[in-house]
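Visitor: Need coordinates for the below:
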Amino acid sequence: MNELLDPKNDFVFKRIFGSEENKDILLAFLNRTLLEAGEPALTEIILLNPYTDKDSPRDKQSIFDIKAKTVDGSIVNVEMQLFNRYDNEKRTLYYWSKQYAEQLEEGNPYKQLKKCITINILDFPFLPNDRYHSTFHLYEDHTGITLSDDIEIHFLELSKIDTTEIPTKGGLLNWLLFLKSENKQIWEVLKMHDAKLGKAMTALEFLSQDKEARRLYEMRQKALHDEASMLAGAREEAEKKGREEGREEGREEGREEGREEGREEGREEGRKEGHKEGLQEGLEKGETKGTKKVAKALLQKGMDIQFISEITKLTEDEIIEIKTGLAHILDE
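Guide: Below is the predicted model of the structure:
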């Protein structure tokens, strides 16, 4: 017997849950999800994009999510995500808004818009809590009043499921354990609680024996691995570029800081040198002034110019100038 295909592969997931012959499987899965969130059960669904043979991994336009409509006109979209594309909150809101807006044809009133339910099954941790099933609506923060029931978003995180625990009753957990498919020994127990889940297991076993289905499955696995590698490479390249840009910005900031520190040090050294030069100049001026004062005193005592020059180191012309000035003072 061939190894079972991975039901988390979106191609296989749509073959099991999104085909007309297995519409009852999808209905059972949706009801388990909605009932756990306190929502009423669905009685009937219409597949809007059922699986066909054209949904092949060879076609890049193939869509492997599942879109259905309920009896009251609500739209339900189920998507399997095997790896983290990041910005999942914005991505989810973007596709939810497109789904919501596409209902309204030009000229029709807004009241024709119906509720849209998005169910994301994630094979990676996403929300910062321990719940494997988280549901979001649009409420007022303080009073809890619902603004509109038209938006409903579910995140089912397979990574938060304990595969060692065997459920004792039916519920959403049984379906997620099947999708996680790490412990197939408990499948018989899971089937006992939900007949439709048993049908999903049979559908998977049948697909696993189909050579063409296995070939397409392997093609899809390769495409998913290639996409994951491409995204990882792009993130690594972006991180590398960010680090390099950060280093260059750091170097430029360092150069600017260095220039500023250099200017400050230069100003400080300049102030010190200027102070020193000013002090020296002051001393020189002080010495000159003191020397002239001595020369003046010696002149008043009648000493000759040559003798005074030898004592004060002033030139004879400087001493004559002092003597002339002294004579003017005496005349006055």
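
Visitor: going forward, measure contacts and count neighbours with C-alpha atoms only.
Guide: OK.

Visitor: residues in contact with Asp150?
Guide: Lys114, Lys115, Cys116, Ile117 (CA atoms under 8 Å, 6 or more residues apart in numbering).

Visitor: Where do the strands of the stretch 51-200 of the chain begin and end?
Guide: Along the stretch 51-200 of the chain, counting by DSSP state E, counting those that start in this stretch, strands occupy 66-70, 75-81, 116-122, 133-139, 146-157.

Visitor: Save those strands as a markdown table, and put in distance to Gln185 too.
Guide: Putting these into a markdown table (distance: least, CA to CA, whole Å) gives the following:
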| stretch | distance to Gln185 |
| --- | --- |
| strand 66-70 | 28 |
| strand 75-81 | 24 |
| strand 116-122 | 23 |
| strand 133-139 | 24 |
| strand 146-157 | 22 |
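
Visitor: still on that earlier bit, between the contacts of Asp150, which has the most around it?
Guide: Among the contacts of Asp150, the one with the most neighbours (other CA atoms under 10 Å) is Ile117, at 25 neighbours.

Visitor: Would you mind measuring from it to Asn84?
Guide: Distance from Ile117 to Asn84, counting by CA to CA, to the nearest Å: 21 Å.

Visitor: What's the separation between Gly170 and Ile153?
Guide: 23 Å.

Visitor: likewise Gly325?
Guide: 105 Å.

Visitor: What helices and strands are in contact with the longest helix along the chain?
Guide: If you go by DSSP state H, the chain has its longest helix at helix 211-300. Packing partners of helix 211-300 (3 or more CA pairs under 8 Å, 6 or more residues apart in numbering; DSSP states H and E): helix 10-17, helix 195-209, helix 305-312, helix 316-331.

Visitor: please give me the structure for this one as well, since I'd like to look at both together:
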Amino acid sequence: IGNQSFIYRSLYYWAKSYYTNLKSKDIYSDLTPVISINILDFNLIKDSDKPHSCYFIKELETNHILTNHLEIHFLELKKFNNNNNNLYEGLSDWFKFLNSKDKLEDTMEVLVKKNPIMKEVYDEYNKFVKSNDLYNGYSNYERDYFNVLMLNEERIKGIEEGREEGIKEGMQKGIEKGIKETQISMAKNMKIKNMDINLISELTGLSIKEIEKL
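Guide: This next block holds a predicted model:
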């Protein structure tokens, strides 16, 4: 989504990944750092022409970093310029790969000669786009996710226009039911295609036990 609400979406995904680190009977010190990397084809951070931004939790006056458990990166592709950037070479190569569209093979030929690990990147990319299960599964998830967002926005708009409190409660239940039904529908389709159950759980948000019962 090309607007400022993406910041909240990024925080939501980071938080979801962070809390799922804590398994049953674990203690808080068992939590591990989560690094969120957001690749954007639009400009998000205002008043900055930096293609790469990194955020931590810092004390306001001393800049003391509270913890390394939260680290959020934004790679804004449209701000990248091959001839004018202060990125270190490795990150610059990533931007070149991500910005390549029409001449990806030519770009990768150059990048692989400079950095052999880019061959692994290119191989994984091809594996993803050529796998119907992975590509279609993610595409369907994105489609359903945005459909639910649009539905939520319309219902929330109605609430803000002055609906009765009882109606608000009913609408909230309807939103929750709609989201659940979408998750279940997505999971069923993925099971039919024999996708890995852990991947289904990650894409839909359903637990493995819920998926096994479908």
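
Visitor: before we move on, the earlier item: point out the most buried one among the helices and strands packed on helix 211-300 of structure 1.
Guide: helix 10-17 (a mean of 24; mean count of other CA atoms under 10 Å).

Visitor: moving C-terminal of that one, what's the next helix or strand?
Guide: Counting by DSSP states H and E, the next helix or strand C-terminal to helix 10-17 of structure 1 is helix 23-36.

Visitor: what range in structure 2 does that following helix sit on?
Guide: Here helix 23-36 of structure 1 fails to align to any part of structure 2, judged by TM-score structural alignment.

Visitor: Flag every buried residue along that helix.
Guide: Buried positions in helix 23-36 of structure 1, judged by neighbour count with 16 or more other CA atoms under 10 Å: Lys23, Asp24, Ile25, Leu26, Leu27, Ala28, Phe29, Leu30, Asn31, Arg32, Thr33, Leu34.

Visitor: can I get those in CSV with distance to Ile305 of structure 1?
Guide: CSV is the format used below for the buried residues of helix 23-36 of structure 1 (distance: CA to CA, whole Å):
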residue, distance to Ile305 of structure 1
Lys23, 130
Asp24, 131
Ile25, 129
Leu26, 126
Leu27, 127
Ala28, 128
Phe29, 124
Leu30, 123
Asn31, 125
Arg32, 124
Thr33, 120
Leu34, 121
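
Visitor: Surely Ser17 of structure 2 is in contact with Val34?
Guide: Yes: in terms of CA atoms under 8 Å, Ser17 of structure 2 counts as a neighbour of Val34; the distance is 7.1 Å.

Visitor: Of the strands of the stretch 51-200 of structure 1, flag the one that's most buried.
Guide: Note that of the strands of the stretch 51-200 of structure 1, strand 116-122 is the most buried (mean count of other CA under 10 Å), with a mean of 22.

Visitor: residue range for that one in structure 2?
Guide: Against structure 2, strand 116-122 of structure 1 falls on residues 34-40 (TM-score structural alignment).

Visitor: which residues does the closest residue in space to Gln4 of structure 2 that isn't next to it in sequence contact?
Guide: Leaving aside its sequence neighbours, Gln4 of structure 2 sits nearest to Leu44 (CA to CA, 6 or more residues apart in numbering; 6.4 Å). Leu44 of structure 2 makes contact with Gly2, Asn3, Gln4, Glu76, according to CA under 8 Å, 6+ apart.

Visitor: What count of nearby residues applies to His225 of structure 1?
Guide: Neighbours of His225 of structure 1 using other CA under 10 Å come to 14.

Visitor: same check, this time on Ser17 of structure 2
Guide: Each residue near Ser17 of structure 2 was counted by other CA under 10 Å, and the total is 16.

Visitor: Can you tell me what it aligns to in structure 1?
Guide: Using TM-score structural alignment, the partner of Ser17 of structure 2 in structure 1 is Gln99.

Visitor: Test my guess that its match contacts Lys115.
Guide: No: judged on CA under 8 Å, Gln99 of structure 1 makes no contact with Lys115 at a distance of 9.9 Å.

Visitor: and Glu106 of structure 1, how far is that from Leu113 of structure 1?
Guide: As judged by CA to CA, Glu106 of structure 1 and Leu113 of structure 1 stand 12 Å apart.

Visitor: Those two: who's more crowded?
Guide: Between Glu106 of structure 1 and Leu113, counting by other CA under 10 Å, Leu113 is the more crowded of the two (17 against 6).

Visitor: re earlier: what's in contact with the match of strand 116-122 of structure 1?
Guide: Outside stretch 34-40 of structure 2, the residues within contact range by CA under 8 Å, 6+ apart are 10, 14, 17-18, 69-77.

Visitor: superposed on structure 1, where does that stretch end up, distance-wise?
Guide: Mean deviation of stretch 34-40 of structure 2 relative to structure 1 after superposition (mean CA distance after the TM-score superposition for structure 1): 1.6 Å.

Visitor: how far out from the middle of the chain is that stretch?
Guide: In terms of CA atoms, centre = their mean, to the nearest Å, the centre of stretch 34-40 of structure 2 is found 7 Å from the chain centre.

Visitor: do stretch 61-72 of structure 2 as well
Guide: 22 Å.

Visitor: Same question for stretch 86-95 of structure 1.
Guide: 12 Å.

Visitor: do the same with stretch 109-120 of structure 1
Guide: Its chain's C-alpha centre and that of stretch 109-120 of structure 1 lie 29 Å apart, by CA atoms, centre = their mean.

Visitor: how long is it end to end?
Guide: OK, stretch 109-120 of structure 1 end separation, CA to CA: 29 Å.
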